[in-house]
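*Asks:* task: produce atomic coordinates for the following.
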Amino acid sequence: MTQWLPGMRITAARLNDQAGLWTSYTPTWAATGGGGVLGTGGVIAGSWTRIGRSITARVALTFGTGANAGSGFWTFTLPVAAAAVATGQAGLGIGMATNAGVAINLGVAYVSGGATDVSVFSDGAGAPWGANRPFTWGIGDNVTILAVYEAAT
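*Replies:* From the prediction side, this is the model:
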């Protein structure tokens, strides 16, 4: 966000920077051990908004037929890189994993300082959600993440 100075003119870009309009983006989903496949009918989508240097990002993934959750833990790319922070996290949020027709699990979305991706942790686990966490993924299962963080620029 640019600081307003005497003599600056109002432009569409400056107004949009303040308005918090939602913009679509396509996040990249990665399994650290590889092998992740959305399957036929599987989708991943994202949207985000910015007010100053505050970013709110939303990611949704649904597995289709023939999906493979891969191995290892998962990361999802953010629309804008997070700020490098001296201590703590650049941002936090919530994750919801839906085991279709069975259960819903909640977790904490974690954006580390300087990161370009987000992961979700739950149940005191030392590793983020992934191939078998918080459950074994299958057709129709989905994950939704909402994270708020400080942008690098």
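*Asks:* contacts, neighbours, all on C-alpha from now
*Replies:* Will do.
*Asks:* what's the host helix or strand of Val108 packed up against?
*Replies:* In this assignment (DSSP states H and E), Val108 forms part of strand 103-112. Where contact means 3 or more Cα pairs under 8 Å, 6 or more residues apart in numbering; DSSP states H and E, strand 103-112 is packed against strand 89-99, strand 117-121, strand 142-150.
*Asks:* try it again with 6 Å
*Replies:* strand 89-99, strand 117-121 (3 or more Cα pairs under 6 Å, 6 or more residues apart in numbering; DSSP states H and E).
*Asks:* wait, Thr26 sits on Ala45?
*Replies:* Yes. Between Thr26 and Ala45 there is a contact at 5.3 Å, judged by Cα atoms under 6 Å.
*Asks:* next, the second sequence, to be compared with the first:
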Amino acid sequence: MPYTGPPAGSPITDDRWAQISGLWVPYTPTWTATSGTAPSLGNGQLAAEYAMNGGQCSIRLGLIAGSGTTFGSGGAWQFSLPFPAIALAAANLQWIGSAIGTDAGQAYYAGSCRIFSGGTTVMCISPITATGAAGGEWTASRPFTWATGDFFNIGITYQPA
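*Replies:* Down below sits the predicted model:
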């Protein structure tokens, strides 16, 4: 169902209605890396949206690499959240979701995504790489060497601060 705003005569603003309605609202995430050269979307596609429901924020995010997409070097990829996450009881606790990376025409790589306690970004992790090596955070070469046409999707729910 598309977002239509609050009912006529409602004292609730459009922004507040979007936050409590459970309807999906688009947002524009920033794609960065923890170190090294940052990735660049170029002519690729990056789409994200969030829905607020009962004090929880669910996001879905997807990226399709274009011929002008560069994947950076070095650090793990991160994507900004629509709202910072609440701090959990301990720094090592995290919000956990799911992710899937697709080496177009080759293979799928199931993974997880996580938001650190009090974090402002989500990052993906795969348990294994294309070479069978131990996995880790997604980078330009993990879980496989990313190229034009490759894509991924993320889904996670967390509590905003």
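*Asks:* strands of structure 2, start to end?
*Replies:* 25-27, 31-33, 45-53, 56-64, 77-80, 94-103, 107-116, 121-128, 134-137, 151-158 (DSSP state E).
*Asks:* now distance to Gln19 of structure 2 and mean neighbour count too, for the ones you listed, in CSV please.
*Replies:* Listed next are the strands of structure 2 as CSV, based on distance: least, Cα to Cα, whole Å; neighbours: other Cα atoms under 10 Å:
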stretch, distance to Gln19 of structure 2, mean neighbour count
strand 25-27, 9, 16
strand 31-33, 23, 20
strand 45-53, 5, 18
strand 56-64, 9, 20
strand 77-80, 18, 21
strand 94-103, 20, 20
strand 107-116, 20, 19
strand 121-128, 19, 22
strand 134-137, 30, 16
strand 151-158, 14, 20
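*Asks:* so which bits of stretch 30-43 of structure 2 are buried?
*Replies:* With burial defined by 16 or more other Cα atoms under 10 Å, the residues of stretch 30-43 of structure 2 counted as buried are Trp31, Thr32, Ala33, Ala38, Pro39, Ser40, Leu41.
*Asks:* run a quick neighbour tally on Thr87 of structure 1.
*Replies:* The tally of other residues near Thr87 of structure 1 (other Cα atoms under 10 Å) stands at 8.
*Asks:* now it: how far from Trp74 of structure 1?
*Replies:* Using Cα to Cα, to the nearest Å, one gets 23 Å for the distance from Thr87 of structure 1 to Trp74 of structure 1.
*Asks:* can you redo the helices and strands packed on strand 103-112 of structure 1 as a markdown table with distance to Val80 of structure 1?
*Replies:* Formatted as a markdown table, those follow (distance: least, Cα to Cα, whole Å):
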| stretch | distance to Val80 of structure 1 |
| --- | --- |
| strand 89-99 | 12 |
| strand 117-121 | 9 |
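*Asks:* what does stretch 82-99 of structure 1 contact?
*Replies:* Residues outside stretch 82-99 of structure 1 that contact it (Cα atoms under 6 Å, 6 or more residues apart in numbering): 104-115, 141-152.
*Asks:* Thr11 of structure 1 -> structure 2?
*Replies:* Using TM-score structural alignment, the partner of Thr11 of structure 1 in structure 2 is Pro11.
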